[in-house]
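In: all I have is the shape, not the residue letters:
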């Protein structure tokens, strides 16, 4: 059985052509979203007596609704708050490296060395 991270990184990301070479969103974003929503399903008072039980422990739909709404709010909030930071920065400094630099490898361009000696640079 595949995890949500694996499915996002190996199936969804290539289909939507997401440029995330380090899979930061695939690892951290997808995990946080899944964890937040699954908390609404699996939360139990045995672990934390200050919360309501999740859906699978007889707590009903309340906690799952709170978790989904909180997750959606966070996604929208982060998008809104990041935009006024990134847009002016794009005007001041380049956000992306050049295509040639990306194909050559950042270690070689910036430091004059390669991090992975098993990569065949001749085939690029």
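Out: Happy to help now that I have it. Because the structure is predicted, anything quoted here is derived from the model rather than measured.

In: rest of the way, CA atoms for contacts and neighbours
Out: Fine.

In: could you list the buried residues of the longest helix anywhere in the chain?
Out: For the chain, the longest helix by residue count, based on DSSP state H, is helix 62-92. Judged by neighbour count using 16 or more other Cα atoms under 10 Å, the buried positions of helix 62-92 are 63-64, 67-68, 71.

In: give me the neighbour count for residue 41.
Out: Residue 41: 22 surrounding residues under other Cα atoms under 10 Å.

In: residue 31 too?
Out: The number of residues packed near residue 31 is 15, by other Cα under 10 Å.

In: and what of the one 4 residues further on?
Out: If you count neighbours by other Cα under 10 Å, residue 35 ends up with 15.

In: which residues of this protein fall in helices?
Out: Secondary structure of the chain, counting by DSSP H: helices at 4-7, 13-16, 24, 30-42, 62-92, 99-104, 106-111.

In: and the comparison structure, right after this:
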């Protein structure tokens, strides 16, 4: 660091200013890159995951209706009522199958990695990731 003592005050101030500017630019570049990554994650959450959630809710509702129809058909002895109540069972089953196929076709997001630390002093932190 003795070579800095040989510099004029003006050069030292300019070098310090240049160093601060370089750090500021580097931090800004990292920030912009992180915002871009965050934007892509938000896009996936809104577009893909919300669609999958909507399909899951449709599947659950249709499955519940199908189960109720089957329970009624087993509990009631009146064939006219059972026929009228369950006349759309095949249509509902077809819709359930279509929703299930679409759900299976959606690419699942990778599972998050979990950092864990062992209780022993010699053990290091380990990272475990579940794959889809």
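Out: Cool, the structure landed. None of these values were measured; they are calculated from a predicted model.

In: what does the TM-score come to for these two?
Out: Here the TM-score for the pair of chains, by TM-score structural alignment, normalised by the length of the first structure, is 0.27; 40 aligned residues with a Cα RMSD of 2.9 Å.

In: quick one on the thing from earlier: tabulate the buried residues of helix 62-92 of the first structure (CSV), appending distance to residue 32 of the first structure.
Out: As requested, these are exported to CSV (distance: Cα to Cα, whole Å):
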residue, distance to residue 32 of the first structure
63, 16
64, 15
67, 11
68, 12
71, 9
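
In: just to check, residue 63 of the second structure is in contact with residue 96?
Out: Yes. Using Cα atoms under 8 Å, residue 63 of the second structure makes contact with residue 96 at a distance of 6.9 Å.

In: between the two, who's got more neighbours?
Out: Using other Cα under 10 Å, the more surrounded residue of residue 63 of the second structure and residue 96 is residue 96, with 20 against 16.

In: distance between the helix or strand encompassing that one and the chain's centre?
Out: Using DSSP states H and E, the element containing residue 96 of the second structure is helix 89-105. How far helix 89-105 of the second structure lies from its chain's middle: 24 Å, per Cα atoms, centre = their mean, to the nearest Å.

In: equivalent analysis for stretch 56-75 of the second structure, please.
Out: With Cα atoms, centre = their mean as the basis, stretch 56-75 of the second structure stands 29 Å off its chain's centre.

In: give me the contacts around that stretch.
Out: Identification of contacts with stretch 56-75 of the second structure by Cα atoms under 8 Å, 6 or more residues apart in numbering yields 82, 85-86, 89, 92-93, 95-96, 99-100, 103.

In: only the buried subset of those, as a PyMOL command please.
Out: In PyMOL, this line selects whichever of the contacts of stretch 56-75 of the second structure come out buried by 16+ other Cα under 10 Å:
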select buried, resi 82+86+89+92+95+96+99+103
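
In: for residue 27 of the second structure, see how far away residue 43 of the second structure is.
Out: The gap separating residue 43 of the second structure from residue 27 of the second structure is 24 Å, by Cα to Cα, to the nearest Å.
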